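A.B. asks: Let's see this in three dimensions:
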Amino acid sequence: MSIPVSPTVAPERVRMLAGEADVVCVWQNELGGLTFRATAPGMESRYIKWGPLNAETSMRDEAERMRWARRWTAVPRVIDQGEDARHEWLVTAAIDAESAVAPLWVAQPEIAVPAIGRALRRLHDAVPAESCPWSWSVPDRVENAARRGIVVPEHLRDAPPIDVAVVCHGDACCPNTLIDDGGIGVAHVDLAALGVADRWADIAVAAMSTEWNYGPGWEDTLIDAYGVAPDRERLAFYRELWNAT
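C.D. replies: Just a heads-up that it's a prediction; the model follows:
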C-alpha cells in the first residue's frame, strides 16, 4: 500500500461516481485497488475506493461493518457501495484528518506512533465485543485463507489463550489510522475484516507496521501508548499469522 507518486487516471466507474467533482488518486494497494479524493465547490468532500473483487474481504463487508461501528467509534460515513462482475467500489464522506503515513506524519513518528496506539486502544474500548456479529478469530482466519488456497502451518492454528477479546480492526496497519492537525488519532478506515478477536491480533500488526512506515525502533512506543506491556509471545504469534494468511 502506498501513496501514488505520479498522476493516476480514474477508472470510468470512479468518474461516474464522482460526477462533476475533481478526482485525485491518494492511495493504491498491491491488489490493484485505488482510492480517489473527490472534491467540488459546494459539495461534501468524499473518497471513492475502487478495485478488483477480492476473495479475502469485500467492500460490501466493509460498508456493513462501517455502518455498524459508527454507533460507537469514528469511521467514515458510507455514501454508496456497489460491484459489478469484476470490480467493487465504496464511497465515503471525508473526515477532517490525514492518514498516519501522510508525509507530515512520516516526518514526525514521535507524534504519529503514539497517536496510532492510543487510537487503537480507544477503538477496542469503545466498540462492544458482546454485540459484534463478526469474528476475526484464528479459526476464522485459517478458514478464510483455505478458501483462497493458502495452507496455514499447523503451529499457527493453535493460538495462545485470549488475553482480552475485543472488536479488532482487522487491518490495524499504520495507514488505516487518521490523525488530525493536533496530532490526535481520530478515526479509522479499511474495516472490511473487523471482528472479535484477541486484542493482540491488532496490536501485533499495528506495532509491526511501524517499522514499514517509520523505520525500526517504534514498536514498543506504540504498545506503550496503547497502555500495555509488550507480550512477546502473542506479538510473535499474531505477526507470523498475519504473514501466513
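A.B. asks: C-alpha from now on. contacts and neighbour counts both.
C.D. replies: Will do.
A.B. asks: quick one, strands of the chain?
C.D. replies: Listed in chain order, the strands of the chain (DSSP state E) span residues 22-28, 34-39, 46-52, 78-83, 87-93, 98-99, 165-168, 177-179, 185-188, 195-198.
A.B. asks: just those strands: most buried one?
C.D. replies: Of the strands of the chain, the one with the most neighbours on average (mean count of other CA atoms under 10 Å) is strand 177-179, at a mean of 27.
A.B. asks: what's in contact with it?
C.D. replies: Here strand 177-179 makes contact (CA atoms under 8 Å, 6 or more residues apart in numbering) with 97-100, 112, 115-116, 119, 185-189.
A.B. asks: between those residues, which is nearest Asp163?
C.D. replies: The shortest separation between Asp163 and any of the contacts of strand 177-179 is 19.3 Å, and it belongs to Ala119 (by CA to CA).
A.B. asks: Number of residues surrounding the closest one?
C.D. replies: Using other CA atoms under 10 Å as the criterion, Ala119 is surrounded by 22 other residues.
A.B. asks: For the residue nearest to Glu219 when sequence neighbours are not counted, give me its contacts.
C.D. replies: Leaving aside its chain neighbours, Glu219 sits nearest to Ala207 (4.6 Å; criterion: CA to CA, 6 or more residues apart in numbering). Contact partners of Ala207, counting by CA under 8 Å, 6+ apart, are Cys173, Trp218, Glu219, Asp220, Leu222, Ile223.
A.B. asks: Look at the closest residue to the first one other than its chain neighbours and say how many residues are nearby.
C.D. replies: Read that as Cys173. Leaving aside its sequence neighbours, Cys173 sits nearest to Ala206 (CA to CA, 6+ apart; 4.7 Å). Using other CA under 10 Å as the criterion, Ala206 is surrounded by 26 other residues.
A.B. asks: Ala206 reaches Ala172, doesn't it?
C.D. replies: Yes. Between Ala206 and Ala172 there is a contact at 5.1 Å, judged by CA atoms under 8 Å.
A.B. asks: Which members of the contacts of strand 177-179 define the maximum pairwise distance?
C.D. replies: Comparing every pair within the contacts of strand 177-179 by CA to CA identifies Ala112 and Val189 as the most remote, at 16.0 Å.
A.B. asks: Here is the second sequence; please produce its structure so I can put it next to the first one:
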Amino acid sequence: MHDAATSMPPQAPSTWADYLAGYRWRGQGEGCSAATVHRLEAARRPTLFVKQEVLSVHAELPAEIARLRWLHGAGIDCPQVLNETQSDGRQWLLMSAVPGDTLSALAQRGELEPERLVRLVAAALRRLHDLDPAACPFDHRLERRLDTVRQRVEAGLVDEADFDDDHRGRSATELYRLLLDRRPAVEDLVVAHGDACLPNLLAEGRRFSGFIDCGRLGVADRHQDLALAARDIEAELGAAWAEAFLVEYGGDIDGERLAYFRLLDEFF
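C.D. replies: Below you'll find the predicted structure:
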C-alpha cells in the first residue's frame, strides 16, 4: 500500500528544495530493506525516486549508490543516480525512475502472460551474468556473504518470523550453522544482482526495462539469482513455470545450490 502524496518532507536535504519544488512525494510502503522509498511526481517533469536510510554500520544504501553507478556504466538498465547526500543522520539518494512496472505487479494483474514473463527474466539475468566478473569491484562471494550473515545474526538483525515455511520455527543461529555445513565447494561466479526477485525487475510494453534495488549486486554464484527468481516465479505462477524459467535460462543448474541460496536469503 502506498501513502498519500505530500510535499517535500522537512527532513529532506535542503539543497534539493529548488530542484524538487513542485514535486509530490508518495511513500512506497515497506520492503525488506531498512530504507524508506518515495516516488516523486510533477506535471510535465520526469518521475523520480528518493531513498533514505539511517546512517549505521549495517546501512545498505551507500553500497547501492556505488553499485548503481557501476551498473549504469556497464550498460545495464537501472536507475541513474542523480544526487546523493547525507543529512539529518541519514543517507539520501535521488534517482531516476525505471519505466514500466514490476514483473510481480504485471503478473498479478494478468498483464504479462507466464511464457513472456519467464523469457524476460531469463534473458535479463543472462545479460547481467554475461558481464565480466573480473571487471566488477563488488565481492559477494560466499566467504564475504557468510561473514555478513554472522554479523547480522550477532546483531539481532535477522527476522526469524519472516522465515519461509521450510525454516519456520528454527532460530537464526541454527540456520547459520546449516549454511556453514552445506556451503558449496565451488562457486560459479558471475556478476549477480543479489536480490533477483520479481519486484526488482521491471518491464514496459512487454520488454524488460531495468533492474532496481541493486544494493546486493556483486560477484557471486549465478545460483544466487536463479534461486530467488525461480522461487518468486513458482509463487506467482506455479512450479511448472519455475522449471520452464530454469530451462529457458539454460546451462547446468544445481538443485542443491538453488536450495542453498534460498536458505542464504533468509538472513537478509
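A.B. asks: before we move on, back to that, and the strands of the first structure: which comes nearest Val142 of the first structure?
C.D. replies: Comparing those by CA to CA, strand 195-198 comes nearest, at 13.2 Å.
A.B. asks: Show me where the second structure has its helices.
C.D. replies: Under the criterion DSSP state H, helices of the second structure are mapped to 61-73, 103-108, 114-129, 142-154, 172-181, 223-237, 239-249, 255-265.
A.B. asks: most neighbours per residue, which of these?
C.D. replies: helix 223-237 (a mean of 22).
A.B. asks: tilt between that helix and helix 239-249?
C.D. replies: For helix 223-237 of the second structure and helix 239-249, the angle between their directions (axes from the mean of the first three to the mean of the last three CA atoms, to 10 degrees) works out to 140 degrees.
A.B. asks: Need the counterpart of Val189 of the first structure in the second structure.
C.D. replies: Under the alignment defined by TM-score structural alignment, Val189 of the first structure is paired with Ile212 of the second structure.
A.B. asks: thinking again about what came up before, dump the helices of the second structure to CSV, plus distance to Gln11 of the second structure.
C.D. replies: Rendered in CSV, the data for these read as follows (distance: least, CA to CA, whole Å):
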stretch, distance to Gln11 of the second structure
helix 61-73, 17
helix 103-108, 31
helix 114-129, 36
helix 142-154, 28
helix 172-181, 35
helix 223-237, 35
helix 239-249, 43
helix 255-265, 32
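A.B. asks: closest to Trp25 of the second structure out of those?
C.D. replies: It's helix 61-73; of the helices of the second structure, that one is closest to Trp25 of the second structure (CA to CA) at 19.4 Å.
A.B. asks: just checking, what packs against that closest one?
C.D. replies: In terms of contact count using 3 or more CA pairs under 8 Å, 6 or more residues apart in numbering; DSSP states H and E, helix 61-73 of the second structure is assigned the packing partners strand 48-54, strand 81-87, strand 90-96.
A.B. asks: before we move on, back to that, how far away is the residue nearest to Glu219 of the first structure from Glu88 of the first structure?
C.D. replies: Using CA to CA, to the nearest Å, one obtains 30 Å as the distance from Ala207 of the first structure to Glu88 of the first structure.
A.B. asks: One more: Pro114 of the first structure?
C.D. replies: As judged by CA to CA, Pro114 of the first structure and Glu88 of the first structure stand 34 Å apart.
A.B. asks: same deal with Thr8 of the first structure?
C.D. replies: Computed as CA to CA, the Thr8 of the first structure to Glu88 of the first structure distance reads 18 Å.
A.B. asks: cool, Gly217 of the first structure as well?
C.D. replies: 37 Å.
A.B. asks: and Leu156 of the first structure, what pairs with it in the second structure?
C.D. replies: Leu156 of the first structure maps onto Leu179 in the second structure, with residues paired by TM-score structural alignment.
A.B. asks: got a list of what that match touches?
C.D. replies: Each residue near Leu179 of the second structure by CA under 8 Å, 6+ apart is listed here: Tyr260, Leu263, Leu264.
A.B. asks: go again using 7 Å as the cut-off
C.D. replies: With contacts defined as CA atoms under 7 Å, 6 or more residues apart in numbering, Leu179 of the second structure is in contact with Leu264.
A.B. asks: With the one 4 residues further on instead?
C.D. replies: Arg183 of the second structure makes contact with no residue, according to CA under 7 Å, 6+ apart.
A.B. asks: Distance check, it against Glu266 of the second structure.
C.D. replies: In this structure, Arg183 of the second structure lies at 15 Å from Glu266 of the second structure, with CA to CA as the measure.
A.B. asks: swap in Asp88 of the second structure?
C.D. replies: 31 Å.
A.B. asks: of these two, who's got more company?
C.D. replies: With neighbours defined as other CA under 10 Å, Asp88 of the second structure and Glu266 compare such that Glu266 has more, 18 against 11.
A.B. asks: I'd like to know how many residues surround the closest residue to Gly205 of the second structure other than its chain neighbours.
C.D. replies: Taking CA to CA, 6+ apart, and ignoring the residues beside it in sequence, Gly205 of the second structure has Gly100 as its nearest neighbour in space, at 7.6 Å. Taking other CA under 10 Å as the criterion, the count of residues near Gly100 of the second structure is 17.
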